[in-house]
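Asks: pasting the structure only:
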């Protein structure tokens, strides 16, 4: 393990290089050799970096025909990349968005999951794997990395080598395995905002050469970054606990069994989205934010989000726990290795949100607690021959989820959500005192109790063959056969403040009772073909053609309503995505292999793209799913690493991503075109931002950007070290810098002038002293120039024009001490 650390630090350092075990070296998720349960361990062999492939042979990563970025444990620690969200600063092609752990999405090259509130009825296009176990909840990506050895981000479809289908890519997390030599690690970090993080792990033999144990734990706490004047508390804090135990048994030289159990918990007061700005919509002016706020003599605590103040009046909670157990068996059998991975995972989610984003009692309860269990079984056999290598596998997965949600309106809801009629200019009062909008009792206490259930079953057979046509040419076909079945139930019972289930039209327009049972099932065959050719000793070219498939889905967040306020049942399911992917890459080394430059160009077309959309109904707080006709993403990626000496290493990675809805003619309209009376046939919709105007029933957003994707993104940095001796310890002092940049991106499913997030650059600094394999002490500053930026923006339901957001972390600083023994 120590040789791995030294090799990774020297060769990868702070770089994100393009390398993985796939095809020529299958990823850790495909199979693993008995000598190293996690595979893909890098080592230095002269001037080359070697991966131990899943087919039990060593390969230079420059010979592996796929685009993958690898981040080792040292880089994770040095850059403060404590979870997948922070990893995006090192990975230009990775995007991660989260307004709370449940409402999170990981995308690669702009693809993976719809942007917006999570809908449990669809699959993630980016798979998250921890020690070869698929995690269906993207919430797993919000937890702190625990005893992690390295993280691989595989870009592009990976379905022919991974158990669960992944059409956009995979995040493969590998933890440290048990050791047959006693070893231990401890780490303590402290910083401003009362930040404290402690990590520890210990490993050693229980029975020499037969049984080994590894235990690890971590604890993180940090004060919140936003002050809530209503509760006199800092919110959006960190409060994380992680525990992991791993038992390794090697009954024979050919067989090893790895039993893993883990438990992770978060219990922060989170997650506040706060006032950013307002924009004019087509709702009547007296029903937009300024007039509504004036009617209650209300003003936001601050109109500058970077004052980091809010007055939210609904309790905030983001409690979640996730964990489970897995058993992995690896058996050297014939020319290859047979691998079995059995796993059970659970996820419990206990939230409370303020979904009106104000200090007014509009929506007083918004909570959707959820419990999930998943079970998976994977069998693989990976073999190597003189001319042919292959991997074949079977995968079975079942998920059972139950959500019991509640939403309740408050005393201000009637005036805020209902139409008070025309009013005199400059007046915020009701024109007709008898209007429902002027009667707080109409919506006060209106409550929806939701019971939501989901069962998912997925079965697959997959495989990949590598044919060594010659010493320089390799052909690699892959195939996947997939079956998916989903069944769900959505029941929403709505009662008035007096407990009655008899609702008037205004009440049904805000919270509509619904009951439906969507179902989906389908078979699919997909595959890929890769050709790679060694142009010279230090140049390899490859090309990939892939036809992928992302399972269809069911809507489990409620359906849009028709003109009679009845759910539109035809929207209960969405069609599968059909993915055509093309990629060409070059992997090169020069300057006597002191420099590495890898390039990848890609073009991905998706038909029936699964998008999260909203409608114009006033009380709708959650989106639903729909299919966009066609989406295209194409671009170029580059990874450069230069190590002119042992003292200096530099890196730069960049991505240009051109992305658009090629055809989406019936999309939801952006806020500036929403909220007015729906234009009828023959009527011309009003110009954007016309109060009281006519809004189109839907909008053609063909040619517009996809949400959440920057056209330009980059990471860059390096480290310089000098030999030094402190208190008799011979080591090195060092200074490092890491930077990232991303250009403007859209933060709304349909691009809006109000919700574009401006581009920004972040810089992290560190300096310290270390003795290799013994200890490391360093100070760090993250967001060193205190850049003010937003992670995500959103709009308030009902076309009021209110835009809210999540400000990124301010400048943080502190120190970390690590020790190994």
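Replies: Sure, I can see it. In this text the structure is predicted, and so the values were computed from the model without any measurement.

Asks: okay, CA-based contacts and neighbour counts for the rest of this
Replies: Noted.

Asks: Return the residues in contact with residue 510.
Replies: Residues in contact with residue 510 (Cα atoms under 8 Å, 6 or more residues apart in numbering) are 417, 617, 618, 619, 620.

Asks: Residue 664 now?
Replies: Residue 664 neighbours (Cα under 8 Å, 6+ apart): 628, 629, 630, 700, 701, 702.

Asks: List the buried residues of the helix ranked longest in the chain.
Replies: Determined from DSSP state H, the single longest helix within the chain is helix 2-11. Buried positions in helix 2-11, judged by neighbour count with 16 or more other Cα atoms under 10 Å: 5, 6, 7, 8, 9, 10, 11.

Asks: And stretch 702-714, by the same measure?
Replies: Neighbour-count burial for stretch 702-714 [16+ other Cα under 10 Å]: 702, 704, 705, 706, 707, 708, 709, 710, 711, 712, 713, 714.

Asks: Make CSV from those residues and add secondary structure and distance to residue 192 to it.
Replies: What follows is the buried residues of stretch 702-714, written out as CSV (DSSP: H, G, I helix; E, B strand; the rest coil; distance: Cα to Cα, whole Å):
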residue, secondary structure, distance to residue 192
702, coil, 46
704, coil, 41
705, coil, 38
706, coil, 37
707, strand, 33
708, coil, 30
709, coil, 31
710, coil, 31
711, coil, 34
712, strand, 32
713, strand, 29
714, strand, 28
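
Asks: Pasting the second one now:
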């Protein structure tokens, strides 16, 4: 869809809402229509209506989520146009959330998230940790723009806050079961019961999900990208008296899945030739399907994408109304651990791999927040403090496979332009790395890259201590004007202990030979790639300290009982840290201090308006926004290493419109659009990383295409729309019809903006039809997601060790193989639910 068509569609949505506005304003109709209950939110750490908050925020209650079939955070994008979610090498460790085109790219846990996720007031360390089954949800709030005053660091683009259902004083319960294609089975159930009348209540919820994978491997016949997970949550709420409420929660999530396989989106004649030659030699030269959307992978036998995750935590929230003000305390402990294996080269050749527990991450976090809120005359004041102690442990080991030596020999042959003939470009015999290693070491011919060698262990232990003081105050300047002033001071200390060790003597031997002029230096590039280079071995420590102010100032003007407008400024902050990857150091002079990167800051300006008519049947909001980012953090993979860098500038500006229209008690229309124009800065991009291709540097720097261009996975246009019709049939039954869709304009899915990674605009449609009891005691629904079976890329990347270059480069020939992690195909099924 072109931008012109997108504009026409967005205009149609706004026009439809405008028609509803005119209808709602008709006096005669207004008298007959029922009042639609308004959703209350806690975006300012107070319970307020959306109209009263000078923030761009969208809230979805449990009924909205259920009718749209939202059971996973990723599905929320169908309802929220500004939100964009993708996942890459691991759903458990490689998910990225973006708001208004801004997010943290890549799966390096050393980088904090630009879009924070909170569950019941407790921060989840990284985006991927919060993207699992939702369970029983009361509502979800999506806050757009920096939220550094009340929610702290790592909300430089916005946040998602999930509020789960609390126990009630009445015995109640629910259960549901779903079955779909790919043998998908999802079951959820919960029960809430009073234990001591009006004093103590308890609740238990659980979810189980299992589904076959979307990818079928041509070599191993394994299914990849499957689902096998469950979640349990238990909680108590105690109310000893009317002034005191204590809520205690504990939850546990387990995932045991094979994810994530990738598809080849642009093969290379060079790579295909290598796989053909070596495949004939080793009997394993399978290639994926002709189309990436055949979803056929080709991995090495014994290598795969196993991932295990355990996530558990406990929290206690105390709300105490005192004579001085309302005191809130949230104490929490969380422990998240992930282990995964990986066929690192994503081919049927056994080149490089991670063992079953070759990559592990572990987050342990204790946090404490205390707030005191009260009112003195025209002042609604809030003060608070926050403390968090986070331990992050990462261990990684990338090993040589059984066929790496043959691959390395053949790669050198092909680089010389004589495929597979065993000669160099000068006509001399190419002895291969086995003989060459023996020659330079003076020993017998041995295996240059023995299987299992490589990185024996890279271990990164990081501790982060963060504390903050904050205040957020709303001053009633007049009956119609409120002034909001907020300020937060944050201090964070991070300490890193790093140990990087390899078993790869071939690299050192060849480097010495090259330095002595015995061999060309080019022959050391592959043996000394950052993946396994002993020139990057290190054992050391480093630490950093940050002191930052963030804050907000906003003016809210109630034009009438139905319309309010606001203007705001916000200062946001995302913590700096350490690149937890050996490639962040300098070969031959490795030092832990080279892993540091700086904090990211943002200045955001916004003006908006919110409308809700007297009976609540029309709800509309709109905002114009501009955000300027300094030292924008970027993480990118260039085929041989991961690069983390602070970019001097980035920005986003645009417009948002969202609305809900209830023309009748049975019918609901929703719509929204976001236009976000993002851009990396044009100035200040100095150094080798940003150098354009030239005769002396034919490939250019890793980020040479970034200056002045659109950010990764940042669509200019995102448009959502939905319709729900629920109508009684007779006196006992009710029918449900629901459709929702999302259009996303063209994006570049690669962090380095290679042209091969561009995805054109995509429209995805979901729907469901249901029949149930008029009081919703039971329901049966038939549903489908991605009904038109639209195929698209989530993340494109350079296939490891398989060529170089891009179509955008006119200096160097393009031999690079490009892979991608794909969207989910069409899914459909049936759900049965009941409650009491």
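Replies: Structure's in. What do you need? Computed from a predicted model, the values in this text were never measured in an experiment.

Asks: where does the TM-score land?
Replies: The TM-score (TM-score structural alignment, normalised by the length of structure 1) is 0.86; 745 aligned residues with a Cα RMSD of 2.7 Å.

Asks: still on that earlier bit, and after the longest helix of structure 1, which helix or strand comes next?
Replies: strand 17-18 (DSSP states H and E).

Asks: give me the element the spatially most central residue of structure 2 is part of.
Replies: Closest residue to the average C-alpha location of structure 2: residue 96 at 1.8 Å, with Cα atoms, centre = their mean. Using DSSP H and E, residue 96 of structure 2 maps to strand 95-99.

Asks: Can you tell me the SS state at residue 233 of structure 2?
Replies: strand (DSSP: H, G, I helix; E, B strand; the rest coil).

Asks: Quick check, it in contact with residue 207.
Replies: No. Applying Cα atoms under 8 Å, one finds residue 233 of structure 2 not in contact with residue 207, separated by 9.1 Å.

Asks: contacting residues for the alignment partner in structure 2 of residue 627 of structure 1?
Replies: Using TM-score structural alignment as the criterion, residue 627 of structure 1 maps onto residue 646 of structure 2. Shown in contact with residue 646 of structure 2 (Cα under 8 Å, 6+ apart): 597, 598, 600, 631, 632, 633, 634.

Asks: Could you report the neighbour count for the fourth one?
Replies: Under the neighbour criterion other Cα atoms under 10 Å, residue 631 of structure 2 is assigned a count of 19.

Asks: Check what contacts stretch 601-608 of structure 1 and list those residues.
Replies: 575-585, 627-637.

Asks: what stretch of structure 2 lies opposite that stretch in the alignment?
Replies: Using TM-score structural alignment, stretch 601-608 of structure 1 pairs with 624-631 in structure 2.

Asks: compared with structure 1, how much does the matching stretch deviate?
Replies: Compared with structure 1 after fitting, stretch 624-631 of structure 2 deviates on average by 0.6 Å (mean Cα distance after the TM-score superposition for structure 1).

Asks: what about residue 794 of structure 1, which helix or strand?
Replies: Using DSSP H and E, residue 794 of structure 1 maps to strand 790-795.

Asks: How about residue 260 of structure 1?
Replies: strand 255-266.

Asks: What is the mean deviation of that strand from its aligned residues in structure 2?
Replies: So strand 255-266 of structure 1 averages 0.8 Å relative to structure 2 (mean Cα distance after the TM-score superposition for structure 1).

Asks: farthest-separated two in the contacts of residue 664 of structure 1?
Replies: 630 and 700 (12.5 Å; Cα to Cα).

Asks: who has more neighbours, the two?
Replies: Higher neighbour count among residue 630 of structure 1 and residue 700: residue 630, with 20 against 16, using other Cα under 10 Å.
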